[in-house]
Each structure stands twice: as structure tokens, then as C-alpha cells.
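Asker: what follows is a predicted structure for the sequence shown.
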Amino acid sequence: MSSEISSFRIDVPQEQLDDLHRRLTAVRWPDEAPGVGWAQGIPLDYIRELAGYWRDSYDWRAQEARLNTFPQFRTEIDGHELHFVHVRSAEPGALPLVLTHGWPGSIVEFLELIGPLTDPVAHGGDAADAFHVVVPTIPGYGLSGPAVGWSPTRAARAWAELMSRLGYDRYAAHGEDTGAAISRELAVIDAEHVVAVHLTMIASATVTAETADPGDPAEQHAARLAQRAQYELGAYAMLQASRPQTLSYALTDSPVGQLAWIVERFKDWTDSADVPEDAVDRDAMLTNVMIYWLNGTAGSSARYYYESAATWGRTEPDTDVPVAVAVLPHDIGVPVRRIAEKNHNIVRWTEFARGGHFAAMEVPDLLIDDLRGAFRDYRG
């Protein structure tokens, strides 16, 4: 395995964009039951309008240029070419921080965070809160390309190697969704170097109607979210955990299929009222979809669910690494502190007043403040 790190720049061939345009022009649309709104999935009129905007108004080249303003690299780790963004702060006391996306996310989730985290003074902050920021793309996702046999544990081992390769002996970690699982695994397998982690999810720290404290409104809210996640919103997870290959044919061949599969998650999991754009920027959401479409990673990203399904419901190994948790009220599920404290060293617990699953896209201001506060005591 080579330890070489090479520069990377996104440069999508025009033929791929032309092919996407042809496919979006030749969509075969389904029928729809009248008056159902979002109850049976994405409404036909909404997805037709969004697909039309994607084809006629969305500017990939502008988004590509913006992505390329961030230094990007590739390096081989555990047999796979890993893509990552790496932005070093000019502040001498900056703390290295690895940010990890989840499904169906990408590095696009964190673009609004990189500037304020690496250059806090330019964004109204304190130089003492600066970070060197590393944003890897999980193998099997987006710009790291298709992959087989990867799980959060294997990804965490790769992250530990990456941070070592970059020369970071002490670092912090933040993750959302699958990224939270990977960040937590880092605290277990690389505790010697991880000073603290910040999570928006702890999968094992949820409650049900039977296990929630009946006198605690927060736990009752968590139980309602858990029930909705299991019985209304969980079909996507069962399909990806059991038949990712079958799903991949539809999503890899149809851009509208890929669009609908991801955008529905943005509607269901965010602090949105009528459409996902109530919570996240439309072009940012489409750029996230493009990262999956252009790199053909619908199936390989879904396989993470298949690879991890055997561990669902298990309590994670104990960790003594300091853990900060941010709870988003409109997430697909929220952790409960008394459960989390059984096997985590919880040092900070912040309950946001707004926001959902894609915290870095929905409430970047709140997340930036919480990351600064969470890691302030672990800088040296």
C-alpha cells in the first residue's frame, strides 16, 4: 500500500452531463393517487418541477468550481483510493478535526463549516477556536467511488491511518448519521490520539414507548420519533440492509429515481414544513444528489446498511474519550442522555431549538458554536 497523497480536482466530462440531460428529458413518469400529498412519497408535481429545475436551471459547473476551491486529495488506505478535503488553518494553535458525513450525505454537508472553523477571526470568532479541517468521503460514497465490504469500523480504521498520515497526533472528530458511528468507532480504536468527539446521533441511546421515562417530556418525544422512524420512515433502511443490489439498478439507471430516493430523506428528516427547501438550500441538495449520480455510488453506499445490519440494536463498546452530543429536535431519531451515559463519557449535551438530521446544512451557525464549545477544553 502506498502512503502517497496526491492532489485531486473534480472535472466531470461533459458527456456525463449531456447524458444526464437526455435522461431528465426522457423521464417516464408514473401516475399518482389524487390528493395524497406526501403521504405516499414525493408528490408528482413537486418532483417534476424539481427535475425540470435540475435539467434546465441548476448549474453543475458553478458547483464544481466551488467544490474545487477547497483543497482535495486522494490516498490509498486499506486497498481503496480515499478522497478527502484538507484545509489547514493559519492559526498556530489550531486543533485537527475530522468531519464525517453520513447517508445520503457527502462532503457537501460541511462546506459552510470549513471557513468558520479554519478561520474563525474572519467569521466573527476567536482565533483560539481554530481547527485544521479534514473531510473524508467514505469509501463506497461519492468521490471515493464504489467499494465493497466497508463498515463504520473499517472506515474508522482508515480515518485513524489518514490522520496519522497527515501528521496529526492529537485530533477531534465530529459525525452525523453514519459519520457519527464512524466518529464513535474512532474513539474506541484510536483513543490514544482522539481527544474528544462530537456526535449528533448515538444509535444505541434511543428509547421506545416502553423504555422511555413517562415523566420526562424529552424522552417521550424521543420515543415518538423512534416509533415514526421504525413504522413509517424505516422502509428505506430495511431495503438497503437486505437488497441493496436490487435497489442499485433503479437508482444507477434513473436520475429521477436517485433524486427521489435522496430528496425524500431530506423532506422526512429535516426541520421542514412543506418541501425540503424549507430546511436546506436547493442547489446544495442537488449537488449532493449529483455526487452520488456522477460517481455511481447508489448501490455501494446502500451496502453500508447491509454490512452493518447484524450490529443493529447492539450496545457499542464503552469509551472513556470525552463525548459531546448535539440533539436536533427534528432528526429522524434522538438519543437520550441517561441511556448514552451508560457507555459514554458524556461531557456536554446540547439540545438545539431547531434543526434536523442534516445539521451542518440546516443550522450551521448552531453547529459551529457547539463544535467550538465542545472542543475548547481539549486543545492541549
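Answerer: On my side now, so go ahead.
Asker: from here on, just use CA atoms for contacts and neighbour counts.
Answerer: Noted.
Asker: mind listing the helices for the stretch 1-150 of the chain?
Answerer: Listed in chain order, the helices of the stretch 1-150 of the chain (DSSP state H, counting those that start in this stretch) span residues 14-25, 44-56, 60-67, 111-118.
Asker: figure out which of the ones you listed is closest to Ile291.
Answerer: The stretch from those with the least distance to Ile291 (CA to CA) is helix 60-67; that distance is 10.0 Å.
Asker: if we can go back for a sec, figure out which of the helices of the stretch 1-150 of the chain is closest to Ser272.
Answerer: Nearest of the helices of the stretch 1-150 of the chain to Ser272, taken as CA to CA: helix 44-56 at 14.7 Å.
Asker: pull out the buried positions in the closest one.
Answerer: 44, 47-48, 50-51, 54-55 (16 or more other CA atoms under 10 Å).
Asker: do stretch 343-358 as well
Answerer: 343-346, 349, 352, 354-358.
Asker: between these, which sits nearest Thr297?
Answerer: Minimum distance to Thr297 across the buried residues of stretch 343-358 is 19.6 Å, recorded for Phe358 (CA to CA).
Asker: now that closest one. Nearest residue, chain neighbours left out?
Answerer: Distances taken as CA to CA, 6 or more residues apart in numbering put Thr270 closest to Phe358, at 6.7 Å, once the chain neighbours are dropped.
Asker: the structure to be compared is supplied as follows:
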Amino acid sequence: MDSRGAIEQFRIEVPQEAIDDLRERLERVRWPRALPSTGWERGVPVDYLHRVVARWLEYEWRSWEERLNAFPQFTTRIDSQTIHFLHARSPEPGALPLILTHGWPGSVAEFLDVLGPLTDPASHGGDPADAFHVVAPSVPGHGFSVPLKEPGWNHQRIALAWSTLMAGLGYPQYGAQGGDTGSVVSPLLGRIDPDHVVGVHLNGGLAFPAARPGDFDNLSERDQAKLAAAEHTRATGTGYAELQSTKPQTVSFGLSDSPVGQLAWILEKFHEWTDPARPLPEDAVSLDHLLTDVSIYWFTNTSATSANLYYENRHAPADPPPSTVPTGVAVFPTDPSMRHILEREHHVTHWSEFDRGGHFAALEAPDLLVDDIRAFFRPLR
């Protein structure tokens, strides 16, 4: 890996002409014809998307830009790639460094509600001894870690970049946490850098359980429900992944040219992956917070480069052997994780299952996620 570049301060400052262009596009949408009386089984309903676009026209990007800029942000160059990251240091001198990794279709914006409680627990009803210095990078090709100038940025390469980043920030010991993409990158970071990673905490796995014969025998009622949900997702909800892992460039033309196309592409995942007890995405996640996430993809024009990660991982080399780094797993509704299967690949020392929340736990149930991260890392400090 190439040497790390200088660390430079960064502020999100979307040009006003880009905001004006978005509004103009939203005001002249060419809506598709739709079959009558169809729900979500065929994708995002047209009448529902009409309502969300109307909200996007009222949405204030500048206020959310200000919320993001309230946290120190930086860029650096690692392995010839620009890496953007938030770096929120705790006021507690004994805080443990922690690197958070988002996934697709997420961004660093999904961490806004957990950064305060993680870095300053005393101000949020917690124990100061549970404090973290938080580093939250934008995954290469996502958000502000652009442009993506060469192929090969798979999960392993990202984990290597994260180890370089944490070393460059002067953190000899740190924890790793992540959901979705982060649920893969974080344990890889533990495998690649076990002398410095004290523990790995995961949530938001989506992969169908990698089972062997007999693994699904004698399942508990909870695990039977997970298996049924995972089988349903595999049968009806993986088309996006097939497209992004085989022809990511082709699908990106529509997403890059139409903000409503980009919105629908992401909104479908929020409908499918958020708490199944919540009928609509905005019942689980603030609609403005969701629109902030979509806006980041739109303003940075990263539909193609973020989808590229699926292609890269389809062609990636085998993962390194499992490490002995302690691993904690927080299982939220929609997560098919089963402990007896995950223990073959991870040194699981902490396991929690929740009945509230979903795949986007930092957005849906930040209180539960923060408490579980604290509980896992407490004995590892």
C-alpha cells in the first residue's frame, strides 16, 4: 500500500447551483406508467414516491449540511485514493478510538445520532468510562471519498486503508464497528491488524447464513423466523445486488441523471430492510434524515462508484483466515445472523438480540446500538 498523504481539513459545501439543479429536476419529473392497485411487491409505488418527492422539494439541505459540518472532517490520500472521514474526539482522556464503517446505501450521515453519545457519554446519561474517539470514514467511491480513480477497491483493500488511517491518526489500539459493508470490513480489519484492533462489533449483516448440512436442524423459533425471512429476501429482494455486482455502470446512467431514480433505488432498500413492524420507511427513519443520505449520493454523483463495490467483491480474492479478535454481534430485526454459524468465522464473545430496530440500527435504534457497543467494549479497554 502506498504511503499515507497529509491530513487536510474538509467542509461539506455543496454549490448552490447544484441545489438549484436538483430542485429543477424534481419539478419536471417524467413519471412512469404504473399498473393500478399495486403495492411494494413490484418496487416503489408511484403514488408513494410522488409524496416523498414533494417532501424533497421542501427539504432544507443547508440545515443538514450544517449538522454534518458540526463534526470535524478531514481528507487524506491512502493507496492513491482520497479518503474522507469524520473525526470526533471525546473530551474524556481515556477514550477508546473506534472506527465506524457504513454500508450501501448508507453514508456517514447515518451516524449523526450516535456520535454524541459515543464521544461524550457523560452528557447523554452514560458513564464517562465508556467514551470513544470516533473515526467515521466515507467508504471509497461513496459520499465524499471521491473520485474513485481505479478498480480493485474491495472489502479487503478498504480494511487495509482503515488500518493505515488509524495508524496515521496515532491510534495504536482501537476498536472497529460497522453494519452492512461495515459488518464485513470491520472483521477483516481485525484479521488484518489483530495487534492493534482490540475488538470488533457488528450489526446489520444481510448475507444468507453460510450453512453446512445440519445447521438448520433444531433451530429455535427465533432462528426459524430469521431463516424464513432470509429465504424470502433471497427470492425477492436481491435484484439490486445482481445488477450492481455484474453491470454497475449500466444501471448508474439512470441513477446519475435522475434524482428520482436515485431516490427510488435507495428508498426501496429502506422499505425492505428497516424494522418490519414499521410499514413505511419514514415510520422507522426520519424522512429528512433519509433524504440527507440520498442527497449525499446525488450531490457527489456516486451511484456508479458505490455500486462498483459489489462488482469488486464478486471478483475479490478469498478472505484471510479468521482472527482471535473478540467479536460482538448485535442482531436487529431483518438480520439473519445465527450465532452457531457466525462462530465458525468469528471469535464471538458478545451476542445481543433486539426486537426493535432494523438494518439501519444507527438510524432506527441509536439508543440500543450505543448501549450494546458500550457493553461489548467495556471489558476490552
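Answerer: Noted; the coordinates are in hand. All values reported here derive from a predicted model rather than from experimental measurement.
Asker: with distance to Ser89 of the first structure added, can I get the helices of the stretch 1-150 of the first structure in JSON lines?
Answerer: Putting those into JSON lines (distance: least, CA to CA, whole Å) gives the following:
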{"stretch": "helix 14-25", "distance to Ser89 of the first structure": "34"}
{"stretch": "helix 44-56", "distance to Ser89 of the first structure": "35"}
{"stretch": "helix 60-67", "distance to Ser89 of the first structure": "18"}
{"stretch": "helix 111-118", "distance to Ser89 of the first structure": "5"}
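Asker: closest one to Leu199 of the first structure among the ones you listed?
Answerer: Once the helices of the stretch 1-150 of the first structure are compared by CA to CA, helix 111-118 is nearest, at 15.4 Å.
Asker: please enumerate the strands of the second structure.
Answerer: Under the criterion DSSP state E, the second structure contains strands at 8-9, 73-78, 81-88, 96-101, 132-137, 174-179, 197-203, 326-331, 347-353.
Asker: please name the residues that touch Leu291 of the second structure.
Answerer: Listed by CA atoms under 8 Å, 6 or more residues apart in numbering, the contact partners of Leu291 of the second structure are 56, 59.
Asker: show me what it aligns to in the first structure.
Answerer: Using TM-score structural alignment as the criterion, the counterpart of Leu291 of the second structure in the first structure is Leu286.
Asker: hang on, the earlier thing: closest one of the buried residues of helix 44-56 of the first structure to His123 of the first structure?
Answerer: Within the buried residues of helix 44-56 of the first structure, proximity to His123 of the first structure (CA to CA) peaks at Trp54, which comes in at 31.6 Å.
Asker: what separates the aligned partner of the closest one in the second structure from Glu27 of the second structure, distance-wise?
Answerer: For Trp54 of the first structure, the aligned position in the second structure is Trp56, judged by TM-score structural alignment. Look at Trp56 of the second structure and Glu27 of the second structure: by CA to CA, to the nearest Å, they are 10 Å apart.
Asker: hang on, isn't Gln245 of the first structure packed against Ser301?
Answerer: No: in this structure Gln245 of the first structure lies outside contact range of Ser301 using CA atoms under 8 Å: 10.6 Å.
Asker: compare those two (neighbour count), which wins?
Answerer: When Gln245 of the first structure is set against Ser301 and neighbours are counted by other CA atoms under 10 Å, the residue ahead is Ser301, at 28 against 16.
Asker: mind checking how far the aligned partner of that one in the second structure is from Gly103 of the second structure?
Answerer: Under the alignment by TM-score structural alignment, Ser301 of the first structure pairs with Ser306 in the second structure. Ser306 of the second structure sits 9 Å away from Gly103 of the second structure, taking CA to CA as the criterion.
Asker: I'm done for today, thanks for sticking with me.
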